[in-house]
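>>> Have a look at this fold, sequence not included:
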């Protein structure tokens, strides 16, 4: 079916039934994950060359750039998506920008943000034009949309000036100021009126992106194992990486989807914390893949990092994932000690096994123990609700 070239960009109904991610949104996620893969690969290389602290800082920087660009696109398309030719072209323009950003990720680890900012300029052009269309098509929220458009232009102008002044080598303190201003745009804009984002659509988009990031984690381990097993007499410890990586990834998926996130996404006060908090959830999942690959390098004697350092990049992301998952999602469903206790115990255990042999296997087993507890808690809750009804 041919799409109309221009359709009024009226707000979507936040209670629309059967609202699902479109093929274009899925394609967008796939392209953004190219950048995620670049960040995880660069972190892996930094760990292997014993530059773990430097790698962690710039993984945080690069992953935030990826996450923030993706997040802005997700939320506007949940509230406004006419699916006309213009909207598709503007979306493809943002995808182009994400690919430029992905190409610039390795340079970010060299402390050069030039390509990243260029990618952002391309993405922001598309995003600002989307908000201007929203301002024209939704008179009731015109002020909100215009605040978004003006705020994005102002902040991006600041990034370009910083690029020209520093030559792309933007210091961390200036980067923090920049992202603080970027953070402020949606808070400032939404004070004029909440955009009509769809809770189930938002929850689905985040869930799908999490699945794709987990896929990158599995891929990084698979490639590492392929290289290792191509050699004669691969070390037996690699099977611990396989077992631990598979258990951790499977448990991470199950824990994330154990509860329906859309049920708690009521308004911006919840949505902002939930949405932004996924930076740690997604980032931890991507970093885990880098850590597992680093463990393979350690066991095959292709790493300059110590056993403790490579181990910490498996258990650290695991502990961060558990903490963020409880704070961002589980707590909204049940903040009691019934859920807080098991997650706290899992976090402490994950940190503790950093210092024992074969920590990746122990990390996977801790995930299994937490998952079993979570299954019991959710089953008990469902039975109690059924008895009351």
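Arrived safely, thanks for sending. Keep in mind it's a predicted model, so treat the numbers as computed, not measured.
>>> From here on, just use CA atoms for contacts and neighbour counts.
Fine.
>>> Look up how far residue 145 lies from residue 188.
11 Å (C-alpha to C-alpha, to the nearest Å).
>>> who has more neighbours, those two?
residue 145 (30 against 14; other C-alpha atoms under 10 Å).
>>> Could you report the neighbour count for residue 289?
Neighbours around residue 289, by other C-alpha under 10 Å: 31.
>>> Second structure for comparison follows:
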């Protein structure tokens, strides 16, 4: 008989078991809302980075429009294009939180959506300069039809019942809205703002209608992380855009003295924007669709204003070196108004839920008002807004520390 091999010694570790192969195609069934350790996937992070390319293009065109003295039309075009970017991103993020099965087909369809936003980004300049929205519409259509495919997969996996009805409502609503957006291509230019307003309201109504009888199993912690990560990426793009503007202006015009207050003020604004957004954990507040829809929809203003801060800093730089055909007041407002909107929106959406007492509640609204008043400081407007934003953080931290000290004192007295 052949002797059996000796058992492995204690010094020889047992090799790890091979992972069980996973099928490339799996049913798109709902994930659990109480799933532990749910974090953003590498595909979601890649998705976010590609979407920021389109946001950067919209920001560049907004700078050109404002610097050329066409602020009204530039802001309108920016609002329309940013809505398409943000809404496609948000729909995917919410869907992925509930149904991401990470199979081969899911990945391919997601990559198609990324291709769509790149097509949209390629059409941003034509939309701003020639009012031609064909490429923007086409890129948006690619993203939306890919989203329809995802919902149809979810409907098929759900079988019968309320969940299937919900998924089909999503697919049908997205399809009908995409048809409606053709109004941007076929209707006269003066009618486009009304087309945008009507279609944006219809788009926002689709999730409310689709989930009125059945709620998707989105994950609160995962959703909060996804929105937080996108906020970080947008703020990073703002810093990058402002840095390039300051560098190019300093190299070409040797105007470092005029640019230094703008650079310091812009940096303080972005640092404060990050601190204020992440000072409180928001996932505990996202308990129902009513709360989460309002919170998610409000991020259109948070993301849009955060990106617009970068565009405003570029306008301020161009005005400081004489390249922009706008007044100092307009250039200052390009920074202070989106900064104030950001502070106020963050307070409305989640900071106010964690503030105790009148003093804490008034910090961000008061700061937003003071930032707007900085608009009239001339060449020191951006620096003034930055100092106000930084001071807001200091005051918030101080008030929180005092509140914690009082609570500790009460606890010690009670004990």
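Now that the structure is in, tell me what you want to look at. Since the structure is predicted, the reported quantities are computational estimates derived from the model, not experimental observations.
>>> TM between them?
The TM-score (TM-score structural alignment, normalised by the length of structure 1) is 0.95; 388 aligned residues with a C-alpha RMSD of 2.0 Å.
>>> Residue 144 of structure 1: helix or strand, and which one exactly?
Here residue 144 of structure 1, judged by DSSP states H and E, is contained in helix 142-166.
>>> can you list contacts of that helix?
With contact meaning C-alpha atoms under 8 Å, 6 or more residues apart in numbering, helix 142-166 of structure 1 is reached by 113-114, 117, 120-121, 124, 127-129, 131-132, 134-136, 168-170, 178, 181-182, 185-186, 188-195.
>>> ok now stretch 118-135 of structure 2, how far from the chain's centre?
In terms of C-alpha atoms, centre = their mean, to the nearest Å, the centre of stretch 118-135 of structure 2 is set 21 Å apart from its chain centre.
>>> which parts of that stretch are buried?
Within stretch 118-135 of structure 2, the residues that qualify as buried are 118-128, 132-135, counting by 16 or more other C-alpha atoms under 10 Å.
>>> about what we covered before: show me which parts of the helix holding residue 144 of structure 1 are buried, residue by residue.
Applying a neighbour-count criterion of 16+ other C-alpha under 10 Å, one finds 142-153, 155-156, 159-160, 162-163 buried in helix 142-166 of structure 1.
>>> what helix or strand is the most centrally placed residue in structure 1 on?
Geometric centre of structure 1, nearest residue: residue 282, 3.3 Å, by C-alpha atoms, centre = their mean. Taking DSSP H and E as the definition, residue 282 of structure 1 sits inside helix 268-299.
>>> Check how far that helix sits from its aligned residues in structure 2, on average.
Using mean C-alpha distance after the TM-score superposition for structure 1, helix 268-299 of structure 1 ends up 0.7 Å from its aligned counterpart in structure 2, as a mean over the superposed pairs.
>>> what range in structure 2 matches that helix?
The aligned range for helix 268-299 of structure 1 in structure 2 is 289-320, by TM-score structural alignment.
>>> just stretch 308-315 of structure 1 next, same as before
So stretch 308-315 of structure 1 sits over residues 329-336 in structure 2, by TM-score structural alignment.
>>> which ones are touching residue 120 of structure 2?
Counting by C-alpha under 8 Å, 6+ apart, residue 120 of structure 2 makes contact with 54, 135, 136, 137, 138, 139, 140.
>>> gap between the counterpart of it in structure 1 and residue 61 of structure 1?
With TM-score structural alignment as the criterion, residue 120 of structure 2 lines up with residue 101 in structure 1. The gap separating residue 101 of structure 1 from residue 61 of structure 1 is 12 Å, by C-alpha to C-alpha.
>>> Residue 54 of structure 1 now?
The gap separating residue 54 of structure 1 from residue 61 of structure 1 is 11 Å, by C-alpha to C-alpha.
>>> Buried residues, stretch 288-306 of structure 1. List them.
By neighbour count on 16+ other C-alpha under 10 Å, the buried set for stretch 288-306 of structure 1 is 288-300, 303-305.
>>> which other residues reach that stretch?
By C-alpha under 8 Å, 6+ apart, the list of residues contacting stretch 288-306 of structure 1 reads 40-41, 43-44, 47-50, 216-218, 220-221, 224-225, 228, 234-235, 237-238, 241, 245, 307, 310-314, 317-318, 360.
>>> Helices - which of those residues land there?
Among the contacts of stretch 288-306 of structure 1, DSSP state H puts 40-41, 43-44, 47-48, 216-218, 220-221, 224-225, 228, 238, 241, 245, 307, 310-314, 317-318, 360 in helices.
>>> Quick one, which of those are buried?
40-41, 43-44, 47-48, 216-218, 220-221, 224-225, 228, 238, 241, 245, 307, 310-314, 317-318, 360.
>>> For residue 76 of structure 2, list the residues it contacts.
residue 193.
>>> give me the stretch of structure 1 that the helix or strand encompassing it matches.
Taking DSSP H and E as the definition, residue 76 of structure 2 sits inside helix 71-99. Helix 71-99 of structure 2 corresponds to residues 52-80 of structure 1 when matched by TM-score structural alignment.
>>> got the buried residues for the matching stretch?
Using 16+ other C-alpha under 10 Å as the test for burial, stretch 52-80 of structure 1 gives 52, 55-56, 58-71, 73-80.
>>> And the buried ones among the contacts of helix 142-166 of structure 1, selectable in ChimeraX?
To isolate the buried subset of the contacts of helix 142-166 of structure 1 in ChimeraX, counting by 16+ other C-alpha under 10 Å, use the following:
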select :113,114,117,120,121,124,127,128,131,132,134,135,136,168,169,170,178,181,182,185,186,189,190,192,194,195
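>>> Among the contacts of helix 142-166 of structure 1, which are located in helices?
Per DSSP H, those map to helices at 114, 117, 120-121, 124, 127-129, 131-132, 134-136, 178, 181-182, 185-186, 188-190.
>>> and stretch 387-407 of structure 2, how far from structure 1 on average?
Mean deviation for stretch 387-407 of structure 2: 2.7 Å (mean C-alpha distance after the TM-score superposition for structure 1).
>>> How about stretch 262-272 of structure 2?
Following superposition, stretch 262-272 of structure 2 is found to deviate from structure 1 by 0.7 Å on average (mean C-alpha distance after the TM-score superposition for structure 1).
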